[in-house]
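1. Got a predicted structure here, sequence first:
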Amino acid sequence: MGYVLIGLSAIASKGVDAAAIGLTGASMQMFTHGTITGLMFLTVGMIYDRTHTRYIPDLGGLSKRIPIIGVAFLIAGLASLGLPGTSGFAAEILVFLGAFPVWAWPTALAVFGVVITAGYILWMAQRTLFGHMDDRWAKLTDASRVELIPIVMLVVAILVFGIYPAFLTDLFKMGIEPIVAAVNSSPEILSR
């Protein structure tokens, strides 16, 4: 949620555009964080329910037995690191574009956080989904029809809002533009 704070700090901008972009990005980041982490926790819970372990070295090659859960887990991970085409990217880029004119160096450091996130997400996915599968996972079952419902809903939200973020940004702008206008018309609000 650190990206939300960076986006919110864009309100300190003298320019209406940077403030509106940053606040829109922060709002979108809150929404997409809910869908992405929701899918991540859902799939981790499904994996735990089937394996009864969260110990990463014991896991491996799970995508061979649970491909639907594995793909959903990977989509959540890639969206979390801000892969273009996912809602995670759309939210992060708006935050960075809004905050950079106000806080160039802190924003540049936050961009480096994306690299760190990519490292640990890819490390975890490689060790749990790919590689050699232990024989004890040979009887794992993939997502049931009931489990598919939330998986599909969250994956669709992550991809649709990543490909066409205007569905959300237009909605958020209706609430953000009056806030930015009020702050810009009363600069003493920021000095308190």
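-> Sure, I can see it. Numbering: from 1, shown residues only.

2. switch to C-alpha atoms for all contacts and neighbour counts from now on
-> OK.

3. Could you report the neighbour count for residue 122?
-> Residues contacting residue 122 under the criterion other CA atoms under 10 Å number 15.

4. Against residue 35, how distant is it?
-> From residue 122 over to residue 35 the distance is 19 Å, taken as CA to CA, to the nearest Å.

5. next one: residue 45
-> According to CA to CA, residue 45 stands 15 Å off from residue 35.

6. Show me which of those two is the more surrounded one.
-> When residue 45 and residue 35 are compared for neighbours, residue 35 comes out ahead with 23 against 14, by other CA under 10 Å.

7. for comparison:
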Amino acid sequence: MTDAVITDEHAEQAEAAQEIDEKIYGFWICLMSDAIIFALLCAIFVAMAHSTAEGPTGHTLFQFQLPRIFVQTLLLLASSATFGVTGVAIAAGNGPRAVLWLGVTFLLGLGFVSAEIWELYGMAVADAGPGRSGFLSAFFTLVGTHGAHVGAGLVWIVLLGCEVALRGLTPCVVSRVHRLGLFWHFLVIVWINIFSLVYLPGFL
């Protein structure tokens, strides 16, 4: 009787582990589709980079914005590091510490997306909105899409932080945090590419 119970438990654990692996695999496919979207948006931006319709260019808009954009980039890079510390806390089985570092990651990400929203709002008010030229339309679409992803990531952080606090570090919860980590680090990589492609040429 005991052997049968143990066998059933092993079968359930194996089934749960397989389900988690399938979800991770599906999430990788989701990230790949997101990568294709951002690659296309970057390609469109490059194609439209000189379509300014005699409006402001990247050099005009970004040449004096280096300090702000540098700080904004540091916030996102720091949030990637703090999410890494979250992973260390989870590996150690320390749920409260994981929640703490998720909170720090949230604050850093919130600072980043707030600066991004403020930038886009300021440009729109200064008659440099997406309807001004093809260049600005491509810029707003690319940067705005990234900002929307970061915003979704912030909501996800809050939900998972609550789940870790309430349910603990169950295998299912740990898997969800792992997938969120993949998503968050992916957004950091995308931002580095955006910084190099969009902002850096404007500083030169």
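-> Now that the structure is in, tell me what you want to look at. Computed from a predicted model, the values in this text were never measured in an experiment.

8. Mind checking the TM-score on these two?
-> The TM-score (TM-score structural alignment, normalised by the length of the first structure) is 0.43; 130 aligned residues with a CA RMSD of 4.8 Å.

9. Where is the longest helix in the first structure?
-> Here the longest helix in the first structure is taken by residue count, with DSSP state H as the criterion, and it is helix 16-51.

10. Assign a three-state SS to residue 184 of the second structure, would you?
-> Secondary structure for residue 184 of the second structure, judged by DSSP: H, G, I helix; E, B strand; the rest coil, is helix.

11. Report the contact partners of it.
-> For residue 184 of the second structure, the residues meeting the contact criterion (CA atoms under 8 Å, 6 or more residues apart in numbering) are 80, 150, 153.

12. how near is residue 38 of the first structure to residue 183 of the first structure?
-> Looking at residue 38 of the first structure against residue 183 of the first structure, where the rule is CA to CA, the gap reads 33 Å.

13. thinking again about what came up before, so which other helices or strands are in contact with the longest helix of the first structure?
-> Helix 16-51 of the first structure is packed against helix 2-9, helix 67-80, helix 87-99, helix 145-163, helix 166-185, with contacts defined by 3 or more CA pairs under 8 Å, 6 or more residues apart in numbering; DSSP states H and E.

14. tell me the angle of it relative to helix 166-185?
-> Direction vectors for helix 16-51 of the first structure and helix 166-185, defined by axes from the mean of the first three to the mean of the last three CA atoms, to 10 degrees, enclose an angle of 140 degrees.

15. Could you quantify the relative orientation of helix 16-51 of the first structure and helix 145-163 as an angle?
-> Inter-element angle recorded for helix 16-51 of the first structure and helix 145-163: 160 degrees (by the same axes, to 10 degrees).

16. chain center to helix 16-51 of the first structure: distance?
-> Relative to the chain's own centre, helix 16-51 of the first structure is displaced by 4 Å; criterion: CA atoms, centre = their mean, to the nearest Å.
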